[in-house]
Every structure is written in C-alpha cells, then in structure tokens.
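**Student:** I would like to see how this sequence folds:
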Amino acid sequence: MQTLTDLVASIRPLDKQKMAQAADYIESLAKPAKSLGRLEVMATQLAGMRGLSHLDNLQKEIIVMCADHGVFDEGVAVTPKEVTYIQALNMQKGLTGVCVLAKNSQTSVLPVDIGIDCEPIADMVSLKLARGCGNIARGPAMSRQDAEQLLLASAQLVKKRAEEGVSIFGVGELGIANTTPASAMISVFSDCDPHDVVGIGANLPLERLQHKESIVRKAVHINRPDGNDAVDVLAKVGGYDLVGMTGVILGAGACGLPVVLDGFLSYAAAIAACQIAPEVKNYCIPSHFSAEKGAQRALEHLNLKPYLYLDLRLGEGSGAAIAMSILSAACAMYCHMGLQANSGFSLPGSPT
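**Tutor:** As a prediction, the model looks like this:
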C-alpha cells in the first residue's frame, strides 16, 4: 500500500456467490425462515468477505486512535485537555470503559498515539506526527500530505494486525474536544448547518452549545473544505484521530475484513472512508446509535442502521465493544446451529 490510490484499488466487492450460498445454508438451519433477523443478514455479509475463510473463533480487536486537538483552546470542551493523555495510560492498564466492555466480549483493545500532546508513551503504538493537530478555528488541522501519510500508516497497522491473526476490527477514539471537528466534517459532508449536528459531547453545558456551533461554523468558513474531497475535509477540519479511524476502516476493507463502527466520531470517519472508497461500506458494521445530536443525519448519509440503541456517547470504541458480542452470535449461529435435515423436521419455506 504505497499510495492512497493503491489502497483504494485493493478494496474489492463482497463475493456475491459466497453470500448466496451462505443465505441458502442459513435457510436450512433448524429454525423458521428469517427468524434470527439481522443476525442472518450479518452472517451473510461476513460470509462474502474475502478475508474471512471461516466464521468460527475469530480474533477481535478495537483500535483506538488517541490525539489532541488545537480547537480545544476555543473553549468547546469542559474536560481538561490532559485527560486524553491520562485516559490513554488508563487504556493501557485496561481500566477504561472500552477496555472492560471489550474484555466482556473477548475483544482486545489497541490504543494508538496518533497525536497526543505528550512525550512518547512507553510501550504504546505510535503513529504520531505532532503533539496535537492545528486549531481548525484558525486554520487547517494538518496538511494534506500529513493526512494522506496517516491514512496509509493507519491502514498499514491494520494489515500488520491482520497478519498477526486479527479477523474483526473495531474503531475507537480518544481526544478531548474531538466532537467539534467531527461535527464540522459531518456538516460539510451532509451540506447542513452546524446547528443540525453540533451536540454537547462530553457534557458541555447547554449555555455553551451556541458557542461550539459558532466555532464549527467558523472552522468551515475559514478553511473552506471541499465536501467532494474527503482528504481535503479531513486535513482542513478533521483531526489526527479522525484520520486514523478513516485509515483503519480503509485498511480493514483492503484486507477483506469487517470493521465495527462506534459512535459519532466513527460516523464522520466512515463517511470520509466511503467517499474515498465507496466499496468499503460493505465491510462496515454499524454498532450503535450515538446519543450525540448529529447521529441521525450522519447515519442517514451513510444509509446504515445500527444494531444497538443504548444512548451511548462515551466514545473510545465502547459501542463497538458491545456489538462484538452480536458478531460472535451471528458467527455462532452460522457455525454451530443444527440443520433441519438432521433434526427430524422441516418447516414451510425452507429448502428441501
């Protein structure tokens, strides 16, 4: 994967023949037709992914991109900036929300320093180009060259982890003030006013919400990102963590493997990834409906329906961690459920 063009070209369509065979097989299982609903749809989707030779005992991992944002200086968050660094350390110790939820679903968590405003963290994977991106209210988050470099580096990390045995990826993020650039991206991509997408993030007081909207509006006005050029949008009004998640999504698709989206931040990254490589949408599994204000508009833009409605807005990949159990359930159904032909009965609508 030497260039972004090479990366995009490596993302291939799902195997329709394997999907048809999987759908027929699911119909022959010992159950009424379609009775396991979206689990059947998910299993069929997974069966069409060329990177999965089987669906049993798949290794799962959530890659959490951690970075700070210059726009924090505009007063768009109440959580101290240092919490990005502190929680990255806690993530290494397995103490954060995504870690405990991932453990519950037998999923590993890989935190990545892709731009935390700190010195190098011992034993943490680092793709860092700088200690925090630029302040989007005053200029671009980064150069286009840096955005492309991080997209490719993040995709390469996925490839490496896939070679080491990971078959199901999830995306997460950690970065104080990062709902501001995510809102800017979704506003640009969906061609709507920031008022329609800007939410409270990590408990921003309602009386400060209008200010946050104005910062997003200012960022879009100053940088003038091209909504038809996802890399331009990422570079101008995104952030290192958002670029990293976009790269993970593209990397998973290039490996022919599923990637479980998390919440609001991951929606922004997924929109960017799907614009760069439309075929990658087939590898995306939407986990949950974020409680952040712009979730509905972002998911409508993606035309994806989440599996969970839990009013989550923690981020970190926490929703993806819970949804990993749903993927495991779909795979268990496909791999271990008995056949009608061996169960002593047949049901109307089932293959004969």
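
**Student:** going forward, measure contacts between C-alpha atoms and count neighbours the same way
**Tutor:** OK.

**Student:** please tell me how far I168 sits from P181.
**Tutor:** I168 is 27 Å from P181, where distance means C-alpha to C-alpha, to the nearest Å.

**Student:** so which of those two has more stuff around it?
**Tutor:** Neighbours of I168 and P181, each counted by other C-alpha atoms under 10 Å, are more numerous for P181; the result is 30 against 22.

**Student:** for A269, see how far away that one is.
**Tutor:** The value you get for P181 to A269, if C-alpha to C-alpha is used, is 11 Å.

**Student:** what packs against the helix or strand encompassing L39?
**Tutor:** Assigned by DSSP states H and E, L39 belongs to helix 37-47. Under the contact criterion of 3 or more C-alpha pairs under 8 Å, 6 or more residues apart in numbering; DSSP states H and E, helix 37-47 touches helix 16-27, helix 318-336.

**Student:** the first one vs helix 318-336, what angle?
**Tutor:** So the one you mean is helix 16-27. In terms of direction (axes from the mean of the first three to the mean of the last three C-alpha atoms, to 10 degrees), helix 16-27 departs from helix 318-336 by 70 degrees.

**Student:** buried residues in helix 16-27?
**Tutor:** Within helix 16-27, the residues that qualify as buried are K18, M19, A22, A23, I26, E27, counting by 16 or more other C-alpha atoms under 10 Å.

**Student:** quick check: closest non-adjacent residue to F169.
**Tutor:** Ranked by C-alpha to C-alpha, 6 or more residues apart in numbering and with sequence neighbours excluded, the top spatial neighbour of F169 is V259, at 4.6 Å.

**Student:** A254 and A22, how far apart?
**Tutor:** Separation of A254 from A22 (C-alpha to C-alpha): 22 Å.

**Student:** again with I86
**Tutor:** To A22, I86 is 45 Å away according to C-alpha to C-alpha.

**Student:** can you check H301 too?
**Tutor:** Counting by C-alpha to C-alpha, the gap from H301 to A22 is 29 Å.

**Student:** wasn't G170 part of a strand?
**Tutor:** Yes: counting by DSSP: H, G, I helix; E, B strand; the rest coil, G170 falls inside a strand.

**Student:** please give the structure of this sequence too, so both can be compared:
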Amino acid sequence: MDRSKPFEPQPISFLPQLVERTWGGHGLSRYGKRCGPGALVGESWEVSDVEGMPSVLDGGPYSGKTIRDLMASYSSEVLGAARAPEHPAGGAQFPLLLKLLDAQEDLSIQVHPSDEDLARSGIRRNGKTEAWIILDAEPGARVWHGLAPGVDRTALFDRLEKLGGGRLPDGEADRLFRWIPVERGDVVFVPAGTIHAVGKGITLLEVQQTSDITYRIYDWGRRDRKTLEPRKLHIAEARGVSEPPRVPCPFRRLNKLPAQPGFVPVISAADCDKLTVECATLAPGSPSGLEVLASTQEARSSRFHILSAFEGEVRVRPQHGAELKLRPGMFVLLPSILGGYSVTAVEPAQVLRFSCGA
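**Tutor:** Here you go, the predicted model:
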C-alpha cells in the first residue's frame, strides 16, 4: 500500500480462513463457509492480525492486501482512539480476533494468561480475554466456566498433572469444573485467567484479544493423531496464570436486553477494557424500528466498528463507499475514519457490533 496516498474510507470485508480441528465438523456451512467433503472444520477466522494468519481483504481498492498491510500503512485511520498492541513484527497490531467455532465434540479445558501474567514472565505478547455469542446449541449443550464450588485451583492442577494426560474417571470432571447449560443468544464472557471449555453441540461467534496463546490443562484423554501420545498439556504454564474475579455465566442474553434504541451494551468498556460487544434489535415496534443510525466518530472520539448479523439480513449504508448486505456468518470492518452509517433491516434482525475500550 502506498502510504503517500490518502486512505479511502469504506467498509472492509475479509476472506474467511477455515481451520480444521479434531473436534470440528460441517456446521459452519450453515453460515456460508465452504467445508469440503471429509474436512473437520472447527474454526473460521474472520478478522485476524495474528502473526502467520493475517486476514486478506476481499473487494474494494485494497482487495488482495492483508490486514497487516492495512495496519502498516493506515493504522490511525483504521483504529482511531482504540488502543492497539504492538505486532511482533513491529507497528500497531489490530487488537481483536473474530472467529466462528463449530464444536462437534467437547473442546479441551483451557486457561489463557492476561497481559500482566505474560509481562511478569517477560513475554511481550497479548493475553487473551474473550467472549462467546452462542449461535446454535443442541438440547443439553453446556460450557465449562470456572471451577465447581469448593475446588482449589492448585489442588486441581496437582490432580491433572498426576493424571499425565489421561482421562478422569466418569463424573469427576463435573465435580471439578463449573458447567453451565447454554442456548442460542447467550453471551459468555471469559476474562483472562478463567478456566473454561466449549461443550459439544455448540456453534458460536468468538471475539477476543488478538492472541493465539492457549494453556491446555485437560483434554478428556484424547491422543495426538500423529504420535498417538496424550495431547500436550500446559499445566506448568497454567500455574502462573492469575485467577480473575468470577463473572456471571451467561453474562447477558440477547433476548433479554433492555428495550432501547440503537446499539445496546452487552459487554461495555466498564465491564472490560479489552473488547466491547453491543447489539441492535431491528423490528417493527422495537425502539429502533427497522433502522439504526450510527457513526464511528461518536462521543468526541473515533474508533473502528465490526458488524455481524446475529439474526436476519440487514443493509449497511456507509457515508463513504458502497452499500452492502450482511447476513449471519458475515463480518464487516468499519474504519474509524468512515463516519456515519445506517443499518437497515430487510426483515426483523439483530446486529452485533464489536470494538475495544479506550
């Protein structure tokens, strides 16, 4: 990209990057992803500036360039006042990573370090706070979020370390970990340091800090498909992760948000300084009706927005650039410099909006 030329403000779409996982399947095909025959697609990386996995722009004057190219040339125009960490290769890194996940099996139980945990270890990388929006959940689907009452964190690590990657006896996992039933529209907030896992039968949208650091502490006795050895665990690293205050789970439910016009906070900057989630409900008789007006330059500051439809189809009309349609499974980045835009429902819809704290 030629930095000498002014940035052309308009909505930015990206090509999804499909990632196979042992626990994946074909569920993301319902969201427009091309899952090949026999492929176990577990994740679709929709917006990513993770080293080695940068998203590629799809359409517009910068089509074919990567988000890394975009950030290297126009980070201030994209981010505005939003805080950005430093990319390992230098320069500003886009601060959020957005994915779709399809869990056909229980995922491993994990914990992620915070920025502060990594800094104490001398690691100059981002921690990982994240949130999940449940898109689909089979009857009885559940997540693991924290430990069961009375379970000591150190004693848990001792137990899992002694197990050596093996499987816990039937029922013991449910006595050690706090499990929560979930359904479509639940929002699960996972601050860094929270022990957690996604259960089978769940499709979700994940928004998180731009980080790919995961400490796996239990994996149901599964073995590596190549070595046939128990999958590697990271219990020693997990012991160095600080425990955050417990938060409600689910944190919010999209069908129980306050009846207010515009985008309603789901996870606000007061709840989390790493990411924000909002939701607009568009329907006849709702406070917003079928249209909401918004801007990336509100409240005497500017910051990027990422939009994704949770339900229904909407049209996004920007102040600059072409109108576009947005359906579930689709994402669009609105750079901070874009300014005003409208979101209009073709049918009753809910639209999610993501950004970061100041």
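
**Student:** and the TM-score between them?
**Tutor:** The TM-score (TM-score structural alignment, normalised by the length of structure 1) is 0.29; 163 aligned residues with a C-alpha RMSD of 6.3 Å.

**Student:** so how many other residues sit close to the residue nearest to F169 of structure 1?
**Tutor:** Neighbour tally, V259 of structure 1, other C-alpha under 10 Å: 29.

**Student:** now do it against N90 of structure 1, distance only.
**Tutor:** For V259 of structure 1, the distance to N90 of structure 1 equals 24 Å [C-alpha to C-alpha].

**Student:** go on, A320 of structure 1?
**Tutor:** Going from A320 of structure 1 to N90 of structure 1 by C-alpha to C-alpha gives 19 Å.

**Student:** out of those two, which sits in the busier spot?
**Tutor:** Neighbour comparison, A320 of structure 1 and N90: the larger count goes to A320, with 31 against 14 (by other C-alpha under 10 Å).

**Student:** surely the more buried one touches E173?
**Tutor:** No: using C-alpha atoms under 8 Å as the test, A320 of structure 1 is too far from E173 to be in contact (11.2 Å).

**Student:** G172 of structure 1 reaches A67, doesn't it?
**Tutor:** No: counting by C-alpha under 8 Å, G172 of structure 1 sits too far from A67 to count as a contact (11.4 Å).

**Student:** ok, how many other residues are close to F14 of structure 2?
**Tutor:** Using other C-alpha under 10 Å, F14 of structure 2 is surrounded by 24 other residues.

**Student:** for H336 of structure 1, same thing?
**Tutor:** The number of residues packed around H336 of structure 1, counting by other C-alpha under 10 Å, is 10.

**Student:** against A329 of structure 1, how distant is it?
**Tutor:** Using C-alpha to C-alpha, H336 of structure 1 is found at 10 Å from A329 of structure 1.

**Student:** next: C66 of structure 1.
**Tutor:** 30 Å.

**Student:** ok, these two, which is more surrounded?
**Tutor:** Between C66 of structure 1 and A329, counted using other C-alpha under 10 Å, the more crowded position is C66 (31 against 16).

**Student:** mind listing what the nearest residue to that one once chain neighbours are set aside touches?
**Tutor:** Computed as C-alpha to C-alpha, 6+ apart, the closest residue to C66 of structure 1 that is not its neighbour in sequence is L174, at 4.5 Å. By C-alpha atoms under 8 Å, 6 or more residues apart in numbering, the contact list for L174 of structure 1 reads V64, M65, C66, A67, T84, Q87, A88, D241, G315, E316.

**Student:** if we use 7 Å, what do you get?
**Tutor:** V64, M65, C66, A67, T84, E316 (C-alpha atoms under 7 Å, 6 or more residues apart in numbering).

**Student:** just the ones of the residues you listed in helices?
**Tutor:** Secondary structure from DSSP state H places T84 of the contacts of L174 of structure 1 in helices.

**Student:** nearest to V237 of structure 1, of the contacts of L174 of structure 1?
**Tutor:** Ranked by distance to V237 of structure 1 (C-alpha to C-alpha), the contacts of L174 of structure 1 are led by A67 at 14.4 Å.

**Student:** that closest one - how many residues pack around it?
**Tutor:** By the measure other C-alpha under 10 Å, the count of residues near A67 of structure 1 is 30.

**Student:** just checking, it touches D241?
**Tutor:** Yes: using C-alpha atoms under 7 Å, A67 of structure 1 is in contact with D241, at 5.4 Å.

**Student:** mutual contacts of these two, please.
**Tutor:** Common contacts of A67 of structure 1 and D241, defined by C-alpha under 7 Å, 6+ apart, comprise I114.

**Student:** ok, back up a step: in TSV, list the buried residues of helix 16-27 of structure 1 along with distance to P286 of structure 1.
**Tutor:** Below are these laid out as TSV (distance: C-alpha to C-alpha, whole Å):
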residue	distance to P286 of structure 1
K18	22
M19	19
A22	21
A23	21
I26	22
E27	24
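
**Student:** what about R159 of structure 2, how many residues nearby?
**Tutor:** Number of residues near R159 of structure 2 (other C-alpha under 10 Å) recorded here: 12.

**Student:** give me the neighbour count for D6 of structure 1.
**Tutor:** Neighbourhood size, D6 of structure 1 [other C-alpha under 10 Å]: 12.

**Student:** buried sites along the one helix or strand it maps to?
**Tutor:** Counting by DSSP H and E, the element that carries D6 of structure 1 is helix 4-9. For helix 4-9 of structure 1, a neighbour-count test (16+ other C-alpha under 10 Å) marks L4, L7, V8 as buried.

**Student:** columns distance to L234 of structure 1 on top of those residues, output as CSV?
**Tutor:** Below are those laid out as CSV (distance: C-alpha to C-alpha, whole Å):
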residue, distance to L234 of structure 1
L4, 14
L7, 17
V8, 17
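
**Student:** any chance you could map the helices in structure 1?
**Tutor:** All helices of structure 1, identified by DSSP H, fall at 4-9, 16-27, 37-47, 83-92, 97-104, 144-163, 179-189, 209-223, 230-237, 240-254, 264-276, 295-302, 318-336.

**Student:** angle of the last one against helix 37-47?
**Tutor:** Following the same axes, to 10 degrees, one obtains 80 degrees for the angle between helix 318-336 of structure 1 and helix 37-47.
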